[in-house]
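In: Model the structure of this input:
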Amino acid sequence: MVMVRIDAENVIVEFIKDQVNAAGASGAVLGLSGGLDSATVAFLAARALGPERVFALLMPVAGATPPEDLDDAREVGSILGIETKEIEISKILDGYSQVLPMAEASPVVAGNLKARVRMTILYWHANLLNRLVLGTGNKTEIMLGYSTKFGDAAADILPIVGLYKDEVRDLARRLGVPEQIIEKAPTAGLWPGQTDEGELGISYDDANAILRGMEARMSRRDLAAEFGSGKVGLIERRVEGGRHKREPAPTPDL
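Out: Here you go, the predicted model:
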């Protein structure tokens, strides 16, 4: 079992506190999906800033967001005593369908639009309340490019981006995140039945292990011997294909 470093909680809590205070912000805003990552960030933010300075938005989509996810998000808000607001975004998406040919969009394209709509709502409230947006992406997702550019990848600070998915799970248990949230299948909730591992084509356990091997500069031959060349190749393609999401937009030398 992988365990996060013992001081991770304190390091992240101080990071959130320092970043919010340095920006002169009154607090933080985050999207609360009912999943592991956002719940963990909410727990960390409440400890760092106090619940009165944390504002969470629940942004379900009718017919796509599982009711249990919404219930779990509400439970996190209740446990922490933070202010929450629910905004059902179907009407906003319907507005886009009036001007965009949504029938031509693949599930990924339509899902990315949902993520970007949520981003605009987060930043509207952050601007209104003079707060910073907390991102909820973890290291596994960021390295694999498993995020929507200018959607869920958009944030002012990224508290858990230094933790692989299994480390987030370990930290969540230490923080007291409800067990049903920790154990549920990860999903971005972008379309009915969607799961992270189904979309990625690999389990988080294997992805974490291969990424750690790459980070430790294991040879490709050794990685392939342990995990299979197909899985290693999949991770390599995702890491390279998602590079543009991790780096600033390229500019010419002038």
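In: Please count neighbours and contacts with C-alpha atoms only from this point.
Out: Noted.
In: And for stretch 134-154, what's in contact with it?
Out: 28-30, 37-38, 41, 112-113, 115-119, 155-165, 168, 200, 204, 207-208, 211, 235, 238-239, 241-243, 245-246 (Cα atoms under 8 Å, 6 or more residues apart in numbering).
In: what do you get if the cut-off is 7 Å, keeping everything else the same?
Out: Stretch 134-154 is contacted by residues 28-30, 37-38, 41, 112, 115-116, 119, 155-165, 208, 235, 238-239, 242, 245 when judged by Cα atoms under 7 Å, 6 or more residues apart in numbering.
In: just stretch 225-234 next, same as before
Out: Counting by Cα under 7 Å, 6+ apart, residues outside stretch 225-234 touching it are 210, 223, 224.
In: and with 8 Å instead?
Out: So stretch 225-234 is contacted by 202, 206, 210, 220, 223, 224 (Cα under 8 Å, 6+ apart).
In: ok, now stretch 13-23?
Out: Contacts for stretch 13-23 (Cα under 8 Å, 6+ apart): 26, 27, 28, 44, 45, 47, 48, 49, 131, 132, 157, 159.
In: Now the second one, please; I'll put the structures next to each other:
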Amino acid sequence: MKVPATICPADNNFRAWLDLLNLKPSHALLEAMASFLRAYLESQKRNRYILGVSGGIDSGFLAALLHRHDIPFTAFSIPIATNRPDERTRAEAICRAYAPASSWTSAQDLTDLYYLISTRLWTIFNRSTPAAEGNIKARIRMTFLYHAAQLLEGCVLSTDQLDELLTGFWTLHGDVGDVSPLQLIPKSVEYELAEILCLKLDNPAPLRAAIKAVPTDGLGISTSDLDQMGAPSFTALEDLFHSYFTLRLKAEETPLTNNERSHLDALEEEIPIKRFKATGFKRSGAIIFDPLTALP
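Out: Sure, this is the predicted structure:
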């Protein structure tokens, strides 16, 4: 299988975003994801994936998918400071059920390291914010995973999905791995794919527990991811973006009616849309100076 070189759609590619939001769950999609993951590992000549397991659906789903298709990976439960006991319990259950027996021993608690770094930074800047502290935690976790990848000749899996991509809901250099199998899949579709996968597992209980859990980044910024994204549910968030992109696309082709313009104006006041408009720099990646075009 040839691994496609896929990049994030441009923010103004409204048709591409709509196509992604219209994606439907299926057994075929599940199998295609597994084939992609196996082909990517082979193409990069790495011997395993490195996966941080949080106890949530994203990492739980990927662990179960890799397990189901015998794709080699090493899993790490790496709790830190603000991870609740139920998150830690689910993470360890996922590792025990789906990770290769020799791939992990116990949770690697990074709390002491976080406090050491956070305290040192406080002495330098004399201030912080919940978001800044959350970013520190995310970057510590990713440092751990990339260190493991270097030593174990692996590549790091990202666990973000489309809803997080649209709302800019991730930490730069804290949530981005080498390959992102979920990045362009709506969260609501991921939940349904996880339900399909449960039917194929000998022990679906750990994944089902992750499906039922309140989605959270475990960084102590809010009670759930949806609180920060500004939506009551992932379906509602996706519907909001569908309406927004539909109107933006129509506006490129024909003038909007007064009612449509009013609706678009109202949508642009919604928190998820504001987040989308404010976080384009995350989706576009680092801006690179081009000396060949800069000179006269």
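In: TM value for the aligned chains?
Out: Remark: TM-score between the superposed chains equals 0.88 [TM-score structural alignment, normalised by the length of structure 1]; 248 aligned residues with a Cα RMSD of 2.4 Å.
In: returning to what we had before: can you flag the buried ones in the contacts of stretch 225-234 of structure 1?
Out: 210, 220, 223 (16 or more other Cα atoms under 10 Å).
In: Among the residues you listed, which are located in helices?
Out: In helices, judged by DSSP state H, the following of those are found: 210, 220, 223.
In: in which helix or strand would I find the residue nearest in space to the middle of structure 2?
Out: Nearest to the mean C-alpha position of structure 2, by Cα atoms, centre = their mean, lies residue 160 at 0.8 Å. Element membership of residue 160 of structure 2 [criterion: DSSP states H and E] is none; it lies in no helix or strand.
In: and what of the one 3 residues further on?
Out: Taking DSSP H and E as the criterion, the element that holds residue 163 of structure 2 is helix 162-167.
In: With residue 250 of structure 1 instead?
Out: For residue 250 of structure 1, there is no host helix or strand (DSSP H and E).
In: which one in structure 2 is aligned with residue 168 of structure 1?
Out: Under the alignment (TM-score structural alignment), residue 168 of structure 1 maps onto residue 190 of structure 2.
In: which residues touch the host helix or strand of its match?
Out: Assigned by DSSP H and E, residue 190 of structure 2 belongs to helix 187-198. Outside helix 187-198 of structure 2, the residues that touch it by Cα under 8 Å, 6+ apart are 23-27, 30, 57, 61, 64-65, 161-163, 182, 204, 207-208, 211, 234-235.
In: can you do 7 Å?
Out: Residues outside helix 187-198 of structure 2 that contact it (Cα under 7 Å, 6+ apart) are 24, 25, 26, 30, 61, 161, 162, 163, 204, 211, 234, 235.
In: What residues sit buried inside that helix?
Out: The neighbour-count check on helix 187-198 of structure 2 (16+ other Cα under 10 Å) flags 187, 188, 189, 190, 191, 193, 194, 195, 197, 198 as buried.
In: In structure 1, what residue spans correspond to helices?
Out: Under DSSP H, structure 1 gives helices at 8-22, 36-49, 67-80, 90-97, 107-129, 139-144, 165-175, 179-183, 196-200, 204-215, 220-227, 229-241, 243-246.
In: want to throw those into TSV with distance to residue 252 of structure 1?
Out: Shown next, in TSV, are the helices of structure 1 (distance: least, Cα to Cα, whole Å):
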stretch	distance to residue 252 of structure 1
helix 8-22	31
helix 36-49	36
helix 67-80	44
helix 90-97	34
helix 107-129	27
helix 139-144	25
helix 165-175	36
helix 179-183	44
helix 196-200	33
helix 204-215	30
helix 220-227	33
helix 229-241	21
helix 243-246	15
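In: Tell me which of these lies nearest to residue 59 of structure 1.
Out: helix 107-129 (6.8 Å; Cα to Cα).
In: about what we covered before: quick check: the two most widely separated of the contacts of stretch 225-234 of structure 1?
Out: Taking Cα to Cα as the measure, these span a maximum distance of 17.6 Å, between 202 and 220.
In: Quick check: closest non-adjacent residue to the alignment partner in structure 1 of residue 174 of structure 2.
Out: In structure 1, the residue paired with residue 174 of structure 2 is residue 151, using TM-score structural alignment. Spatial nearest neighbour of residue 151 of structure 1, excluding adjacent residues (Cα to Cα, 6 or more residues apart in numbering): residue 116 at 4.0 Å.
In: since we're on the counterpart of the one you found in structure 2, how many residues are nearby?
Out: Matched to structure 2 by TM-score structural alignment, residue 116 of structure 1 sits across from residue 139. Counted with other Cα atoms under 10 Å, the neighbours of residue 139 of structure 2 add up to 18.
In: Tell me which residues touch residue 131 of structure 1, please.
Out: Listed by Cα under 7 Å, 6+ apart, the contact partners of residue 131 of structure 1 are 25, 26, 27, 28, 29.
In: In strands, which of the residues you listed fall?
Out: Members of these lying in strands (criterion: DSSP state E): 27, 28, 29.
In: any chance of these in a markdown table, with neighbour count too?
Out: Shown next, in a markdown table, are these (neighbours: other Cα atoms under 10 Å):
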| residue | neighbour count |
| --- | --- |
| 27 | 26 |
| 28 | 28 |
| 29 | 28 |
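In: Surely residue 177 of structure 2 touches residue 146?
Out: No. The pair residue 177 of structure 2 and residue 146 does not pass the contact test of Cα atoms under 7 Å, sitting 8.4 Å apart.
In: distance of residue 55 of structure 2 from residue 222 of structure 2?
Out: Residue 55 of structure 2 sits 17 Å away from residue 222 of structure 2, going by Cα to Cα, to the nearest Å.
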